[in-house]
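In: Using only what follows, build the 3D model:
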Amino acid sequence: MINRGNLIALRKIEDQRFLETHKKSGELFAIAKDSMPNGVPMSWMSKWPGAYPVFVAEAKGASFVDVDGNTYIDFCLGDTGSMTGHSPEATVAAIREQVGRGLSVMLPTKDAADVSTELTKRFGVPLWQFTVSATDANRHVIRYSRLITKKSKIIVIDRCYHGSVDETFATLDASGKTVSREGNIGAPIELDKTTRVVPFNDLDAMKKALQKNDVAAILMEPAMTNVGIVLPVEGYLKAVEKLAREFGAKLIIDETHTISVGPGGMTAQLGLQPDFLTIGKAIGGGFPTGAFGMSAEIAKEIKSQVELEVIDTGGVGGTLAANALSLAAMRATLTKVLTEENFEKMIKLGTRWADGVEKVIEKYKLPWSVNRLGARAEYMFSAKSPTTGREAADAGDFELEQYIHLRMLNDGFLITPFHNMALISPDTTAADVDAHTQAFDKMCGELIG
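Out: Okay, here's the model as predicted:
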């Protein structure tokens, strides 16, 4: 459906438009290359389309302004980190107040009890610990699972993403063998030593992976998000929960992105009962933080096996984990920003965004599909919504994605990098959503022209 020659010509137009409207970003990029590899503070930022990354001057609510004065409607929102909108007033006020009272003292504050109580209410998981990121939370609960079960392997989903946890950067090769994923830098050992990979929505594969009785934990998102949105088929997650119990593996549910469905994520929505739950990003309103919850039984097991004398040397925790500033941010964000009322609005607009994109796809008879996950939605380059991570990955089209991201950026919209996902914040408006639909319509019309 896409005329590739036309796509190349359109990309040249957008490349030139970018250069003409982002001159100050170009100047900063030239300076940045002297002190940062590829001129960026994080290597993956090199993948943004355009001659160089856009340098941001200010972000507030559902938009941001770059150093050239261009304003953007932000549907990326820090890839969930700013799902609350940029710098929500309640979170900013709490951070400002706490800054004057201490940043990190290696002792608990009242906010720690308040935040853990709120998380219990939302997710139904009774006991909580705090980290600096969701990556840390995932890493810690894997270690605890191995401690408790005395088993070595973990199971992850093919094409998953759980932060920079070594054991999770695995995939399946053509023969079905667990191997290191492409781009996995400096893997410490071959991944099949620590990990088994199974496709999403495949209960037979999950059961087979558990049958050697050497699996400590199953780590999974309740819906895949980082390879594109892949939704669970009905009954799949509860069946995985049952298999985990049957084979003595701990079930870890990572809600870092899937909290987009509501205050308690898919765990509350579907009545899941994981052994551990991990989360980060959004619950701090964009401030770096993470948390993991556990059942009372898990906490009792850990306490019985970790001696107080060496509790600080087990590879779990960190000097800045549970710092006072992050807990103040979480308390304000959870109680005043990520509320039932705001989720109702966000989900309604997420549906509006998806409906608008879907109508354009139908208008131009494009073989694409749209998936929805509460306040999150995405269009994918396949006529049928993928049910596995592999199907989602195979539906990717890097050349087309790069053009779409650059075109939308030039038109004043930022969507989640490296796939076509939008996230709605409490500050996003119907006008923002409709403006995107109009720009998307114009772009698609030109793509097939």
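In: Could you use CA atoms for every contact and neighbour count after this?
Out: Noted.
In: All the strands of the stretch 201-350 of the chain, in order from the start?
Out: In the stretch 201-350 of the chain, the strands defined using DSSP state E, counting those that start in this stretch lie at 215-220, 250-254, 276-280, 290-294.
In: Those strands into JSON lines, with extra columns for distance to L349?
Out: Supplementary listing: the strands of the stretch 201-350 of the chain in JSON lines, determined by distance: least, Cα to Cα, whole Å:
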{"stretch": "strand 215-220", "distance to L349": "27"}
{"stretch": "strand 250-254", "distance to L349": "24"}
{"stretch": "strand 276-280", "distance to L349": "23"}
{"stretch": "strand 290-294", "distance to L349": "27"}
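In: Relative to N323, which of these is closest?
Out: Distances from N323 to each of the strands of the stretch 201-350 of the chain were compared using Cα to Cα; the minimum, 11.0 Å, belongs to strand 290-294.
In: Please name every helix or strand in contact with that closest one.
Out: Taking 3 or more Cα pairs under 8 Å, 6 or more residues apart in numbering; DSSP states H and E as the contact definition, the neighbouring helices and strands of strand 290-294 are strand 127-131, helix 134-149, strand 276-280.
In: what's next to that strand, contact-wise?
Out: Where contact means Cα atoms under 8 Å, 6 or more residues apart in numbering, the residues beyond strand 290-294 that reach it are 125-138, 141, 274-281, 283.
In: Kindly report the same for stretch 417-428.
Out: Residues external to stretch 417-428 that are found in contact with it (Cα under 8 Å, 6+ apart): 47-48, 61-62, 75-77, 79-80, 82-85, 227-228, 337, 342-343, 345-347, 349-350, 375-380, 396, 398, 401-402, 405, 415-416.
In: and this one, so I can compare the two:
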Amino acid sequence: MPTAPDRDRLTSLLRSEQERFVRDHPRSRELADRAAGSLLAGVPMPWMTRWPGAFPVFVESAEGAGFVDVDGHTYVDLCLGDTGAMTGHTLPAVAEALTAQARRGLTTMLPSEDAAWVGEELTRRFGLPLWQLAMTATDANRFVLRFARMITGRPKVAVMDWCYHGTVDETLAVLDGDRVVARPGAMGPQVDVALTTRVVPFNDVAALDAALAHGDVACLLMEPALTNIGIVLPDEGYLDAVREVTRRHGVLLVMDETHTLCAGPGGATRAWGLDPDLLVVGKPIGGGVPVAAYGMSADVGARVDPYLRGHEADVGGVGGTLTGSALALAATRATLSHALREEDFAVAVPLAERFAAGVAGVIEEAGLPWHVQRLGCRAEYWFCPPPRTGADAAAAVDDELEELMHLWALNRGVLLTPFHNMALFSPAHTVADVDRHTEVFAGAVEALLDR
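Out: So this is what the prediction gives:
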């Protein structure tokens, strides 16, 4: 029979790991105490509070697949800035492009020569003919929702239950039975999300059909596979059915590939032969520089174009003074020229496969009812069988166990993404990096089961 960790032992191990973390990071603690005097929650951005341990590790430098903290500890980085550094840290071509562009000017609110190259490359990779830039995928998603409502004349959007598309008000919604409610933790929603959003379970075609049949949904915004509640893969034929249902109801289909870009150079859209009306891709394409992009079909572009050429384009809720800057475009051109290519995924994906196999082997040997899931060069493990919906995934979260596994790894030089148990691989990672995680993971399981 599968073995479950003893909760008292789990609590005791977690306490020991917390003490070890504090003992091993005196300089990070000093900086954390200093930052608490001027920064809200002691960090420059709220998500930085999500790391395990009493305070965040402060970074001295990052390069390739690792980083060094201010206490001199080195780490295998399996987070990579939650995909922001999916290319690996300090990509030389990006560093050189940024240095050169800084000497020529960073932002003028005018296009640079790189703009045309970036648009053409995005078209080549993803297949959609027309593109615009944004600062973040959150912005890109927000802009796409505005366009969809404008050209369809419909007020609502649809999303998947327990999705995440950045800090977009309409998408911070989940199902509570048959009711649409704000996602737990959503702060100060400006309106009741039931007025703006219809929510459907992932992998449920009938529920999607029923939701869109109301005739008030402008677009369905979704990931090809859920990633921000953990990796939940689509059932066979599900995405084809989604395309048929959205077309039948006159609903625009938007694919958010910010995280599913891990599936390949053109994301899951290219890898799986998808046909969205609009597509969003975010942080990885800038090599660490804030930038995102959204593309659209020729038909959608023809309907949107007149609004962008009008006198009031600057107050339409789409744009931003620093968006499409020369700096962002230089970084994007350098990144897409030297990274996130077929040859890069040919290195990174096998590493993720090795990670998944190593973790699965430990789980099987221990007799635990856990599971490891993979999508391209991204992989993560669950403390349950593989879920089919976001709600199933959310219900399986074990905060205390997750904290122990993350802190155990961190204390031994391996950084996982603080949200779930995700590992991301770049061409800079090595087999030794993967095997180090497997060794650390096995040690945590042995300690949990007292073997």
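In: picking that back up, if you compare the helices and strands packed on strand 290-294 of the first structure, which one is most tucked away?
Out: strand 276-280 (a mean of 28; mean count of other Cα atoms under 10 Å).
In: Select the longest helix from the second structure.
Out: Determined from DSSP state H, the single longest helix within the second structure is helix 342-366.
In: buried ones in it?
Out: Applying a neighbour-count criterion of 16 or more other Cα atoms under 10 Å, the buried positions in helix 342-366 of the second structure are 344-349, 351-360, 362-363, 366.
In: Repeat that for stretch 317-328 of the second structure.
Out: So for stretch 317-328 of the second structure, counting by 16+ other Cα under 10 Å, buried means 318-319, 323-328.
In: Enumerate every residue touching the residue positioned nearest the centre of the second structure.
Out: In the second structure, the C-alpha closest to the average C-alpha coordinate belongs to H259, at a distance of 3.9 Å (Cα atoms, centre = their mean). When contacts are counted by Cα under 8 Å, 6+ apart, H259 of the second structure is found next to 83, 227, 282.
In: How about T321 of the second structure?
Out: T321 of the second structure makes contact with M109, according to Cα under 8 Å, 6+ apart.
In: likewise P155 of the second structure?
Out: Under the contact definition (Cα under 8 Å, 6+ apart), the residues listed for P155 of the second structure are 149, 196, 216-218.
In: rerun that using 6 Å as the cut-off
Out: For P155 of the second structure, the set of contacting residues under the criterion of Cα atoms under 6 Å, 6 or more residues apart in numbering consists of R149.
In: aligned partner of it in the first structure?
Out: In the superposition onto the first structure, P155 of the second structure corresponds to S152 when matched by TM-score structural alignment.
In: Same check on A213 of the second structure?
Out: By TM-score structural alignment, A213 of the second structure lines up with Q211.
In: cool, and E244 of the second structure?
Out: Aligned against the first structure - with TM-score structural alignment as the criterion - E244 of the second structure pairs with K242.
In: what's around its match, how many residues?
Out: K242 of the first structure sits with 14 neighbouring residues when counted by other Cα atoms under 10 Å.
In: mind listing the helices for the stretch 51-200 of the second structure?
Out: For the stretch 51-200 of the second structure, applying DSSP state H, counting those that start in this stretch gives helices covering 92-104, 113-126, 137-152, 193-196.
In: what's the offset of the second one from the middle of its chain?
Out: When C-alpha coordinates are averaged (Cα atoms, centre = their mean, to the nearest Å), helix 113-126 of the second structure and its chain have centres 22 Å apart.
In: Also the third one?
Out: Centre-to-centre, helix 137-152 of the second structure and its host chain are 19 Å apart (Cα atoms, centre = their mean).
In: the inter-axis angle of it versus strand 130-134?
Out: Here helix 137-152 of the second structure runs at an angle of 130 degrees relative to strand 130-134 (axes from the mean of the first three to the mean of the last three Cα atoms, to 10 degrees).
In: Endpoints of stretch 380-389 of the second structure, how far apart?
Out: 16 Å (Cα to Cα, to the nearest Å).
In: buried ones in that stretch?
Out: 380-384, 386-389.
In: What residues sit buried inside whichever strand or helix holds E20 of the first structure?
Out: With elements taken from DSSP states H and E, the one containing E20 of the first structure is helix 4-21. If you call a residue buried by 16+ other Cα under 10 Å, then helix 4-21 of the first structure has these buried ones: 7, 10-11, 14-15, 17-18.
In: can you tell me the mean distance of that helix from the second structure after alignment?
Out: Here the mean offset of helix 4-21 of the first structure against the second structure after fitting is 1.0 Å, by mean Cα distance after the TM-score superposition for the first structure.
In: how about that helix, which residues of the second structure does it hit?
Out: Mapped onto the second structure using TM-score structural alignment, helix 4-21 of the first structure covers residues 7-24.
In: so how far is G288 of the second structure from the nearest residue to P350 of the second structure once chain neighbours are set aside?
Out: In this structure, P350 of the second structure finds its nearest non-sequential neighbour in C377, 7.5 Å apart by Cα to Cα, 6 or more residues apart in numbering. Distance, C377 of the second structure to G288 of the second structure, by Cα to Cα: 18 Å.
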